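A.B. asks: build me a structure from this.
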Amino acid sequence: MNLVAPQAGKWLSNNKDAYKYLHSSVKAFPEGETFLHILQQVGFKNTTFKSLSLGICTIYCGTKSQV
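C.D. replies: Below you'll find the model as predicted:
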């Protein structure tokens, strides 16, 4: 991904530097139960997640009451 994202960015937007952050951003993002715990700490309830496309994408869901 470290090599692919900047090249894809160059092809898609004619600016490969715009996509250099992507690899480090993906690696730094908390995933799975770790991210659910963060959501719960800030008040979300009924938190769930589902990985799609062999883990390429994950959908996180939760509910939070209005104040």
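
A.B. asks: every contact and neighbour count from this point should use C-alpha atoms.
C.D. replies: Noted.

A.B. asks: so where do the helices sit in the chain?
C.D. replies: Along the chain, the segments classed as helices by DSSP state H run 4-13, 21-28, 33-41.

A.B. asks: want to throw those into JSON lines with mean neighbour count and distance to residue 48?
C.D. replies: JSON lines is the format used below for the helices of the chain (neighbours: other Cα atoms under 10 Å; distance: least, Cα to Cα, whole Å):
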{"stretch": "helix 4-13", "mean neighbour count": "15", "distance to residue 48": "28"}
{"stretch": "helix 21-28", "mean neighbour count": "11", "distance to residue 48": "20"}
{"stretch": "helix 33-41", "mean neighbour count": "14", "distance to residue 48": "7"}
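
A.B. asks: how about this one, so we can line them up?
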Amino acid sequence: ETDKPGHVNRAGLYSLRRLDLKHPNWQSAMQAITDSMRVIGSKAYVRTYRRDTADAGWEMIQLNIASV
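C.D. replies: Okay, here's the model as predicted:
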């Protein structure tokens, strides 16, 4: 399945990899997919929340780490 012309649907591949099927052909196919993947880059995010009281809802605090 593709999400754009010529582009593989990565979310679909990740969901397939989560299936725990014991058939040897499935295991081989999932290993082939895993072997073909490579990480180009990654990002780490920090999200900070606060609340006024223990009963209040959580409110996200916007932090722009790049500008610090």
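
A.B. asks: what does the TM-score come to for these two?
C.D. replies: Once superposed, chain against chain, the TM-score is 0.25 (TM-score structural alignment, normalised by the length of the first structure); 30 aligned residues with a Cα RMSD of 3.9 Å.

A.B. asks: sorry, back to before: residue 62 of the first structure is nearest to which of the helices of the first structure?
C.D. replies: Set against residue 62 of the first structure and scored by Cα to Cα, these come closest in helix 33-41, at 7.7 Å.

A.B. asks: circling back: dump the helices of the first structure to CSV, plus distance to residue 61 of the first structure.
C.D. replies: Below are the helices of the first structure laid out as CSV (distance: least, Cα to Cα, whole Å):
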stretch, distance to residue 61 of the first structure
helix 4-13, 27
helix 21-28, 19
helix 33-41, 9
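
A.B. asks: nearest to residue 57 of the first structure, out of these?
C.D. replies: Closest to residue 57 of the first structure of the helices of the first structure, according to Cα to Cα: helix 21-28, at 10.7 Å.

A.B. asks: that closest one relative to helix 4-13, how many degrees between them?
C.D. replies: With axes from the mean of the first three to the mean of the last three Cα atoms, to 10 degrees as the basis, helix 21-28 of the first structure and helix 4-13 are set at 140 degrees to each other.

A.B. asks: mind giving me the packing neighbours of helix 21-28 of the first structure?
C.D. replies: Applying 3 or more Cα pairs under 8 Å, 6 or more residues apart in numbering; DSSP states H and E, we find helix 21-28 of the first structure packed against no helix or strand.

A.B. asks: tell me where the longest helix sits in the second structure.
C.D. replies: helix 24-36.
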